[in-house]
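1. Predicted structure and sequence below. I'll ask about it afterward.
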Amino acid sequence: MVSGQSRSVTPWLSKPTSSLEMHLLVGGVPFSLDRELLAARSAKISALLEANSQEDLSHSLRDIPPEPETFELVLRFCHGFEVHMSSENVVPLTCFACYLRMTENHSRNNLLTKALTFFEQRIFPSWNETIKALCTVEKIFQESVNFGLVDACSESLIKKALVDPSLLGEPIKNSTCVDDSEDDDNVYRPNARRRLFDSERQPEDLTILPLRLYEPIIQAMNKSGVPSKYVAASLCTYAKKWVFPISTGSEKMSINKRNSPGEIIEALERLLSHERGLLPCTLLFDMLQSAIILEANSHCRNGFEVRIGKQLEEATAKDLLVPSQYDTECVRRILKIFYGNYTSSDVSGLITVAELLEDFLVMGASDKDLKPEAFISLGDISAAASVGTQRSSDGIYRAIDIYLAQHRYLTESEREEVCRVLDCQKMSPEACEHAAKNERLPLRVVVQVLFVGKLQLHDAITKETKDSDDRLRKEEEAGKDVAKLDCGGQQARGEMKNMCSKVMGLERECHMMRKEIESGFSRSTVKKRNVSMWRDMKRKFGCINNMYDYNCRPKKKNM
């Protein structure tokens, strides 16, 4: 190799074989070479010289592949030197051989035949060597595409992935498609005849390819039937390599210099199947967050939301924070997708999502910076998620209690608005007792809780009376002693009358309490009356004497 402004072939020979020199610029590097020697191997150069031997060929060869190091190897071959081929130089060598038409028709044992033979014998049989060869096409991408080298390498990789999809990577754990408790017989293992590539114990990572090579290969694998879970594993690795953490550092730009992280995350979304459970919900949330931060298009963001919605029951409350802290609209959309795709008759998934939304609401309640409007919106979502699950409102009440404790500066009207999301009729007796003594609650809510307590007792009395009536009816139908029945019936009716009079008394007390509140009694006075009334109701009807301390989740009584 010669330093200076031009490269010459003379260092390789004792003397030039021709006095006719031509000057050529390849990839910005000038070369001086013997054109007749080159024409002996190149049909293209030979044709140009025959057309006009005196013409400067530089203009006609201006679209020559811009690889000066490889062109120097071509010149060595023209001068009779042996060219050592490898996965790092066979692609550009083949491109030069195709461009210069160095075929067998023009000259025996020509460069193109040698290069294609090397491909067939050394590159295509090996997954690793094929990927290494593809990594060299960046500078001569269009030439590699035009000469069919990219397609040939891609087809080779696809065939290998169909035989052994684990070359793409192992499926991601903790997703529904790969259960840790799955029987070993269901795990993919190529049989003896198909273990063609077991010698490659550490297969080259397909994700080292730039996006414009990686994307069409994965698209072709999807169409060819490579299992989706293995493709998803490769996409996950690609995201971790080029998107997570979001960066524009030199390492990430060195390969994917033509694509921003935003373009990459959009491509990954397009390539990822909509099959449920291919990736863990947490990873899908990470991808959604990246799409939002990188300002990916709406189709990309919506695609990740749809995939999350299909498996929302696998998410955690922290996952819901990932897209954008307390993004209620995003949560609403995901929840809507979940209900739209939920087809199981088993309500366990619905209950799991309802609990998830309650945990998310409690998490938000602890945030001192969360505005009342946002909390109310989250409360509405949590309440809606509990519809049809027969769940109590205790979780929502717990969140409200935490939020009021963290935001003591709220006015009475603001506290009433926060409590709007609470359905007092769905509160357990333990929660009602706690709420009746909760000084953080607005007065109106305390009154509502007391009325709910009254109704719960009324329902309990009515049920007990009905049960007693049913027993009497069954005894009458069985033909028992009439006198005994009359005595029992009169006693039951007397108890029922007594209970009804007590209920009426309770109603009068509640009515008087309400009038006192409207007349302007102080909160402390009303509070004492509320609590005493609650205890009095319990005492009058012989209910539980000692109430368990309320911890926002009903406790089981000791048997």
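-> It's in.

2. Could you use CA atoms for every contact and neighbour count after this?
-> Will do.

3. What separation is there between residue 131 and residue 158?
-> 12 Å (Cα to Cα, to the nearest Å).

4. Between those two, which is the more surrounded one?
-> residue 131 (24 against 21; other Cα atoms under 10 Å).

5. where exactly do the strands run in the chain?
-> Assigned by DSSP state E, the chain shows strands spanning 7-8, 21-26, 29-34.

6. Put this next to the previous one:
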Amino acid sequence: MSQLSDFQIHINGQQTFFVNEEILSTYSGRLKKIIKQERRRNQIKNSGIEIDDFPGGPDGFELISRFCYNNGRITTTVSNVSLLHCCAVYLGMTEKLSTCNLLQQTQVFLDGLFEWSWKDILVCLKSCGSFCNYADSSGLLDKLICALLAKIAQNSDISSFIAASSSTSSSPETASGFRPSSSYKNTPESIKPSSSSRAWWFDDVAILPPKIIEKLFQSLGAYGADNNSLILTRFLLHYLKVSAQRKANYNHTSSAAVNSKCEFGGLADTAVHGIIFVGRKTFSCRALFWVLRIVSGFGLSKEYRLGLERLIGGMLDEATLDDLLVSGHDRGVYDVNLVIRLIRVFVKSEGVSVQKLKIAGRLIDKYLGEISPDQNLKISKFLGVAESLPDSARDCFDGAYRAIDIYLESHPSLSFEERSRLCRCLNYEKLSLGACKELAKNPKIPPRVAMQALMSQQSKITPPTPRPKQQCVNYEMIVYKGDADDEESLAEEGKMEETLNLQRMQWRVVELEKLCRQMKGQMSRMVKHNHVLATPTHARPLPRLC
């Protein structure tokens, strides 16, 4: 047994194989050269070598060992032919060393590639995932992708596959199925176009690794900024959606998440470029928010993210509250910074009418009410959303006040200055009378803010002052005489009376606040006094307060 295993080979730092030097050197020119160099360097009979970049790792070397120990024979299948081929190229297993060389056997097997079934091509392509670079450098990946595209073209309208579609569907999930060609009658049932809204090949191709999908788009000349095809864009969105669901089913470490972003980043950019190319005529506002949620987890570049946000921001008046509730990436529950950026884009967009601004204003007030309970929402972020819209976007500020009230209720530890600062986004003149009264009674609102709100509501809250009977008579006489100067003086007197009434009401509010504080202090002292002095036998009830 020692004669058969006289040499050690460490593969990719993962596993050590004890092999016979002569047997492996018979079929591999590279191994023969490496082993000979190692013998000369160490001059030790029992030595070993390390190979750190072997295709497929230990699995690939195990297949090679079986081939060598089996006198140059191994069962070749669609699932292992790619790995065997790459290993044969890597180790130089050519006909120069043996007539039963592995490279020739795999090439013969691959010659029938275009006669394979659709399923066999997918299985072979998927097996290249762990050694994609070797498959690409050897030219094998190009052959497999070419066979894949040939199958799609054979059972589809190739013009709709490569060229940009003229479809105007607004859903990100929809995509026109391919029109069968004349050879469709001979197509197996498993690959016939279905009645689904997606193209028939979407789900099948979605099982391939991201590097192979990237190579597929490069082969079509539709990668990155070259993607002008709607059908390919829809496939990428479907692929990223499936990949996101697949990621959610596994627990990923931070390093795995970084690697995932690196692998999918180029595909995410390609998808977004295709969306920007077709514009808002093809994708609705809701569909664009769906796209944003999908691609955000795949390392989308800053350039394409800004382009997608500009597209969404220009359609903000078509959004719903659910669209805006995008999960936050920091400590916050929602991505408030995103909404602030979208509002700014919308306000700066050309041709935004006042009507659209008001629609957006009502939407943003609902959004403020939804995010207000978030304990990690800072006042600056709240104000950033509320103040991003111009004053003309709101006919009424009742919605903004409701959101402030919810925020104050959810953040009871705010200081007096912070509560005053929070209320600066309100236009008191655009508050309804009912909201203004509620604000004035709200104990969480600073008194100065309540005073300003009441003053701004002067014409709404000041009741008409009845005039004395004699004054009314005199007024009628003056009108009868038609004296213009007297009429002006009476109008001035009316304004003065209204001002005096408003001042009396303001002072009354202040006096009531003082009285309320005094009553609370008296009650607390009485309760403490009774707890200390009262006994069970001489207990006296507290006086009833009216």
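-> Noted; the coordinates are in hand. The shown structure was predicted, so the numbers you read here are calculated from the model rather than taken from an experiment.

7. Overlay them and tell me the TM-score.
-> Superposed pair, TM-score by TM-score structural alignment, normalised by the length of the second structure: 0.61. Supporting alignment: 443 aligned residues with a Cα RMSD of 5.4 Å.

8. Now distance to residue 56 of the first structure and mean neighbour count too, for the strands of the first structure, in CSV please.
-> Formatted as CSV, the strands of the first structure follow (distance: least, Cα to Cα, whole Å; neighbours: other Cα atoms under 10 Å):
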stretch, distance to residue 56 of the first structure, mean neighbour count
strand 7-8, 17, 18
strand 21-26, 7, 18
strand 29-34, 12, 18
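
9. Mind putting the ones you listed into JSON lines with distance to residue 61 of the first structure?
-> Output for those, formatted as JSON lines (distance: least, Cα to Cα, whole Å):
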{"stretch": "strand 7-8", "distance to residue 61 of the first structure": "17"}
{"stretch": "strand 21-26", "distance to residue 61 of the first structure": "8"}
{"stretch": "strand 29-34", "distance to residue 61 of the first structure": "13"}
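
10. State the helix or strand in which residue 523 of the second structure lies.
-> Residue 523 of the second structure belongs to helix 484-533 when assigned by DSSP states H and E.

11. for that helix, packing partners?
-> helix 447-456, helix 469-481 (3 or more Cα pairs under 8 Å, 6 or more residues apart in numbering; DSSP states H and E).

12. Among these, show me which one is buried the most.
-> Mean neighbours per residue, mean count of other Cα atoms under 10 Å, is largest over these for helix 447-456, with a mean of 19.

13. mean shift between that helix and the first structure?
-> Helix 447-456 of the second structure, aligned to the first structure and superposed, deviates on average by 4.1 Å (mean Cα distance after the TM-score superposition for the first structure).

14. chain center to that helix, what's the gap?
-> In terms of Cα atoms, centre = their mean, to the nearest Å, the centre of helix 447-456 of the second structure is found 42 Å from the chain centre.

15. that older thread, and the angle from the helix holding residue 523 of the second structure to helix 469-481?
-> 160 degrees (axes from the mean of the first three to the mean of the last three Cα atoms, to 10 degrees).

16. Next one: the residue nearest the centre of the first structure from residue 323 of the first structure, what distance?
-> The residue lying closest to the centre of the first structure (Cα atoms, centre = their mean) is residue 284, at 0.7 Å. From residue 284 of the first structure over to residue 323 of the first structure the distance is 10 Å, taken as Cα to Cα.

17. on that earlier part again, OK, contacts around the aligned residue in the second structure for the residue nearest to the centre of the first structure?
-> By TM-score structural alignment, residue 284 of the first structure lines up with residue 292 in the second structure. Going by Cα atoms under 8 Å, 6 or more residues apart in numbering, residue 292 of the second structure touches residue 308.

18. just the helices in the stretch 51-200 of the first structure please.
-> 68-78, 90-99, 111-118, 127-134, 141-146, 149-163 (DSSP state H, counting those that start in this stretch).

19. so what's the counterpart of residue 29 of the first structure in the second structure up against?
-> The alignment partner of residue 29 of the first structure in the second structure, by TM-score structural alignment, is residue 17. Counting by Cα under 8 Å, 6+ apart, residue 17 of the second structure touches 8-11.

20. tally of neighbours for residue 229 of the second structure?
-> 22.

21. Next: residue 486 of the second structure.
-> Residue 486 of the second structure, neighbours per other Cα under 10 Å, totals 14.

22. Relative to residue 143 of the second structure, how far out is it?
-> According to Cα to Cα, residue 486 of the second structure and residue 143 of the second structure sit 101 Å apart.

23. Same check on residue 24 of the second structure?
-> 29 Å.

24. One more: residue 504 of the second structure?
-> 90 Å.

25. In terms of packing, which of these two has more residues around it?
-> residue 143 (16 against 12).

26. can you tell me which residues contact the counterpart of that one in the first structure?
-> Using TM-score structural alignment, the partner of residue 143 of the second structure in the first structure is residue 152. For residue 152 of the first structure, the contact set (Cα under 8 Å, 6+ apart) is empty.

27. and what of residue 449 of the second structure?
-> 420, 423.

28. State the distance from it to residue 422 of the second structure.
-> Residue 449 of the second structure is 10 Å from residue 422 of the second structure, by Cα to Cα.

29. on that earlier part again, can you list the helices and strands packed on helix 484-533 of the second structure in TSV and add distance to residue 441 of the second structure?
-> Listed next are these as TSV, based on distance: least, Cα to Cα, whole Å:
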stretch	distance to residue 441 of the second structure
helix 447-456	8
helix 469-481	36
